[in-house]
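*Asks:* Pasting the sequence and the predicted coordinates here, then a few questions.
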Amino acid sequence: MSKILIRGAKVLGGEPQDVLIDGETIAEVGTGLSAEGATVVEADGQVLLPGLVDLHTHLREPGREDSETVLTGTRAAASGGYTSVFAMANTHPVADTAGVVEQVWRLGKESGYCDVQPIGAVTVGLEGKKLAELGAMHDSAAGVTVFSDDGKCVDDAVIMRRALEYVKAFGGVVAQHAQEPRLTEGAQMNEGIVSAELGLGGWPAVAEESIIARDVLLAEHVGSRVHICHLSTAGSVEIVRWAKSRGIDVTAEVTPHHLLLTDELVRSYNPVYKVNPPLRTEKDVLALREALADGTIDIVATDHAPHPHEDKDCEWAAAAMGMVGLETALSVVQQTMVETGLLDWAGVADRMSFAPARIGRATGHGRPVSAGEPANLTLVDPAYRGVVDPADFASRSRNTPYEGRELPGRVTHTFLRGRATVVDGKLA
């Protein structure tokens, strides 16, 4: 592999520096580095970050290749600046055995656009009745460390306790989709003023908060790790903050759409805004931003949920829940967190690379931009402004809530172990 010199980039938003990549690693970081024998990337005014890591991606393969494949999903990830993604288990068949997780893992290796780490199901078939083969998935070639029934809540407290006890043996983590099913039967959107006015079934905040409260207590009792998926309410923030103050080993994520969008958008009845958990209120959005800034919420995760056109272009009640997010996540975080002064670029690197890599144990990712480290890097132009056009997406699906919206920032280059997967904003 040839040498690459990234010249004049603001490493983590700091002073401009040169970064020399030699093969798969960063050879040198400094000023005035020699460009002899190297391909030069002029990065004046751009910010260099460690490659982004997404702890919550739906790649749909096997079984729903009409929505996304591992190849198209990892192309979308690279376009968004990601070098590693964790693929959720709600595929067809469910990723609840060593055989299925190894299939996803191998497809990721074949794609070449970013590393794919499968997430194993907590229960067989996501049915919440019997623990899946957690140990076998961990011992497989895929080396699964994160387990989740995402899309469904592990609502049985005994099953959840057993899962926490099991993964403790090898340092794994259970990622919970916090949704009390009895409290959300027939729910279509956030429960509140807007749902009452629209006549849509309400999704109360307590359905999320009650599960989080139970699970942090279970994690404390067992002495195990629990991760809260797509936290969405101000009340959930307070519970996680309380749990951390007690020393409970809990981490939490927020999605970009919950940092920006509110339930007021549902007044359009456009199913592109239908998501699980639902868009909440402005009060919730502000609480989530503050919690991400102060570290109560550890990471940003996309919950990239692709759906084919026919599953979204229908009446609200029949539409599938979910939004694509890999290609817009960094831009939304720049708008909601950087441009509001809540985070600097070093904070973005922590919430979108260092911390998710640490939680998921993504080897070689979320590492400092320094000599000797793997050259997994993302170069972003923060001065760019552009209108989102889903026709430009690398993802197979187009269900974005940002179509026609102007967002800041653009990923110009992504490097996976020194190989450019994105060059000048286009897939290599």
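*Replies:* Received, thanks.
*Asks:* only C-alpha atoms for contact and neighbour calcs from this point on.
*Replies:* OK.
*Asks:* Please enumerate the helices of the stretch 301-428 of the chain.
*Replies:* All helices of the stretch 301-428 of the chain, identified by DSSP state H, counting those that start in this stretch, fall at 309-312, 329-333, 345-349, 355-360.
*Asks:* and of these, who's closest to residue 224?
*Replies:* When those are compared by C-alpha to C-alpha, helix 355-360 sits nearest residue 224, at 12.9 Å.
*Asks:* so what does the closest one touch, helix or strand wise?
*Replies:* Under the contact definition 3 or more C-alpha pairs under 8 Å, 6 or more residues apart in numbering; DSSP states H and E, helix 355-360 sits against strand 52-57.
*Asks:* Now do the strand it packs on: distance to the chain's middle.
*Replies:* Taking C-alpha atoms, centre = their mean, to the nearest Å, one finds strand 52-57 lying 4 Å from the centre of the chain it belongs to.
*Asks:* take a look at this one as well, against the first:
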Amino acid sequence: MAILLKNLVRFTESSETEKVDVLIENKHIKEIAPTIEKQTEQIIDCKNNMAFPGFIDVHIHLREPGGEHKETIETGTKAAAKGGFTTVCAMPNTSPVPDNEESVQALFDRINETAVVRVLPYAAITKGLKGEKLSNIRKIADMGVFAFTDDGVGIQTADMMLRAMKEAAACNTPIVAHCEDNSIVYGGVVHQGRVSERMNFPGIPSLSESVQIARDVLLAEAADAHYHVCHVSTKESVRVIRDAKKAGIHVTAEVTPHHLLLNEEAIIEDDTNFKMNPPLRSKEDQEALLTGLIDGTIDFIATDHAPHAETEKALGFIKSPFGIVGLETAFSLLYTHLVKTEKITLKQLVDWLTIKPAQVFDLPYGKIEEKAVADLTIVNLDMESRINKDDFRSKGKNTPFHDWNILSKPVLTISEGKVVYKEDFHD
């Protein structure tokens, strides 16, 4: 099917803009020109809205199989499409865990049946995410999984992580890590700091994250592996990653929108929409994360979209699960509260949502150019609205950003040449 997009404003590498038409045929961009006159099955007037490469999120939870009451591959990818994401990478904390060839193949089959955007699945580093026995990394890597991770739990022993890194390095596949030393978590549910004291909640020390990153970068150096750190949250973690990069170690890292936009002071009451792991840290940590992102210590942004049923999140801070949703709000929140406040540029934001994750993981996406895969996100940068969790396509409504004002919105998402989300553009 051919699609002709009229009156796009393309954001270029030099941060300039140009008005173009884009012709899409056979899942690829066929032509980009100031004006294209051609009869196609579908012609969409984009009304001078801004076109970006489809956003890429390398850290989301789709919950299927086994957690369909929280999210499914279909609902999660519909949420991704609404947020402008055309490539998402699904974490393996499902039931069954994708830790063998059979379960990985079943996951690929289900993705092919129901996903509305591209899903690149992770496989588990260890059997059942238990940290006790390695999955058959080499055989599973041959099936085309995105990378290996035990996200949700840290690998607790250096021996297990070193062996995993050596196996992954042998097949040129990254190891992606949720960094958390369980021996110093102390049953915490919030950051160990002012809010944990005020609310009398057990706190999670910053050290539980940073100490494991420090261990792992040295292991990655020894194994000659690509080591990627999930959802960095502390200033000490930023310092360790910065030093490791200076030493030439192949370490990369991500940060979430919520850790950039919120800190522990946002927790006023026992509201579990503010419970996530890693937790919201101090204001100093928040500032260090943005600095690290700007100076390149942290490579890009990922949402850690983690949907839960409302009944689960209603159990209070002590008993409810960690995690919030983020796919449908990420761009709009970051644009409104970082770009419009001139803390970052629009080009930086687009790079961190598209170009940098593609570069880090060697993905052939993140481009609006002729012959490229037709993944495009069209955004109305002037649309004012208010976040309403009841309008989410995700099954998860667990967000701390409900009722926040936003100043932009994705209005058209095209994944592999197919319209997967569209709403009224407004001139």
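*Replies:* Great, that's in hand. Computed from a predicted model, the values in this text were never measured in an experiment.
*Asks:* And the helices of the stretch 301-428 of structure 1: which comes nearest residue 126 of structure 1?
*Replies:* Smallest distance to residue 126 of structure 1 across the helices of the stretch 301-428 of structure 1 (C-alpha to C-alpha): 20.5 Å, for helix 355-360.
*Asks:* Buried residues of that closest one, list them for me.
*Replies:* Neighbour counts over helix 355-360 of structure 1 (16 or more other C-alpha atoms under 10 Å) mark 355, 356, 357, 359, 360 as buried.
*Asks:* Any chance you could list what contacts it?
*Replies:* With contact meaning C-alpha atoms under 8 Å, 6 or more residues apart in numbering, helix 355-360 of structure 1 is reached by 53, 54, 55, 145, 146, 173, 251, 298, 299, 363, 365, 366.
*Asks:* Kindly reformat those as CSV containing neighbour count and distance to residue 330 of structure 1.
*Replies:* Converted to CSV, the contacts of helix 355-360 of structure 1 look like this (neighbours: other C-alpha atoms under 10 Å; distance: C-alpha to C-alpha, whole Å):
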residue, neighbour count, distance to residue 330 of structure 1
53, 32, 11
54, 27, 11
55, 30, 14
145, 24, 25
146, 29, 23
173, 25, 25
251, 25, 21
298, 23, 16
299, 29, 12
363, 12, 22
365, 27, 17
366, 29, 15
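*Asks:* Let me know the closest of these to residue 102 of structure 1.
*Replies:* Looking at the contacts of helix 355-360 of structure 1 and their distance to residue 102 of structure 1, the nearest is residue 145, at 13.1 Å (C-alpha to C-alpha).
*Asks:* ok, that closest one - contacts?
*Replies:* Residue 145 of structure 1 makes contacts with 119, 138, 171, 172, 173, 360, 361, as judged by C-alpha under 8 Å, 6+ apart.
*Asks:* Quick check: residue 233 of structure 2 touching residue 276?
*Replies:* No. Residue 233 of structure 2 is beyond contact range of residue 276, at 11.1 Å (criterion: C-alpha atoms under 8 Å).
*Asks:* Tell me where the stretch 1-150 of structure 2 has helices.
*Replies:* Taking DSSP H, counting those that start in this stretch as the criterion, the stretch 1-150 of structure 2 carries its helices at 73-82, 101-114, 137-141.
*Asks:* deepest of those, which one?
*Replies:* Burial of the helices of the stretch 1-150 of structure 2 is given as mean neighbour count (mean count of other C-alpha atoms under 10 Å); helix 73-82 ranks first at a mean of 26.
*Asks:* what helices or strands is it leaning on?
*Replies:* For helix 73-82 of structure 2, the packing partners by 3+ C-alpha pairs under 8 Å, 6+ apart come out as strand 85-90, helix 101-114, strand 409-415, strand 418-422.
*Asks:* Residues contacting the shortest one, please?
*Replies:* It refers to strand 418-422 of structure 2. With C-alpha under 8 Å, 6+ apart as the test, strand 418-422 of structure 2 has contacts from 27, 78, 81, 82, 116, 117, 411, 412, 413, 414.
*Asks:* Dead centre of structure 1: give me the residue that sits there.
*Replies:* residue 301 (2.4 Å; C-alpha atoms, centre = their mean).
*Asks:* So that residue sits against residue 258, correct?
*Replies:* No. Assessed by C-alpha under 8 Å, residue 301 of structure 1 is found out of contact with residue 258, at 10.5 Å.
*Asks:* hey, what's in contact with both of these two?
*Replies:* In contact with both residue 301 of structure 1 and residue 258: no residue, using C-alpha under 8 Å, 6+ apart.
*Asks:* which ones are touching residue 69 of structure 1?
*Replies:* Counting by C-alpha under 8 Å, 6+ apart, residue 69 of structure 1 makes contact with 59, 60, 61, 62, 396.
*Asks:* what number of residues lie near the first one?
*Replies:* What it means is residue 59 of structure 1. Using other C-alpha atoms under 10 Å, residue 59 of structure 1 has 30 other residues around it.
*Asks:* coming back round to it: of all the contacts of residue 69 of structure 1, which two lie farthest apart?
*Replies:* For the contacts of residue 69 of structure 1, the farthest-apart pair by C-alpha to C-alpha is 62 and 396; their separation is 14.4 Å.
*Asks:* Tell me the most packed of the contacts of strand 418-422 of structure 2, by neighbour count.
*Replies:* Among the contacts of strand 418-422 of structure 2, the one with the most neighbours (other C-alpha under 10 Å) is residue 81, at 32 neighbours.
*Asks:* host element of residue 221 of structure 1?
*Replies:* Element membership for residue 221 of structure 1, per DSSP states H and E: helix 205-222.
*Asks:* quick one: the helix or strand following that helix to structure 2 mean distance?
*Replies:* Using DSSP H and E, the next helix or strand after helix 205-222 of structure 1 towards the C-terminus is strand 225-228. Strand 225-228 of structure 1: mean distance to aligned residues in structure 2 after superposition is 0.4 Å, counting by mean C-alpha distance after the TM-score superposition for structure 1.
*Asks:* Leaving aside the residues adjacent along the chain, what's closest to residue 72 of structure 1?
*Replies:* residue 395 (5.3 Å; C-alpha to C-alpha, 6 or more residues apart in numbering).
*Asks:* from memory that neighbour sits against residue 75, does it?
*Replies:* Yes. Contact criterion C-alpha under 8 Å: residue 395 of structure 1 and residue 75 qualify, at 7.0 Å.
*Asks:* Thanks a lot, catch you later.
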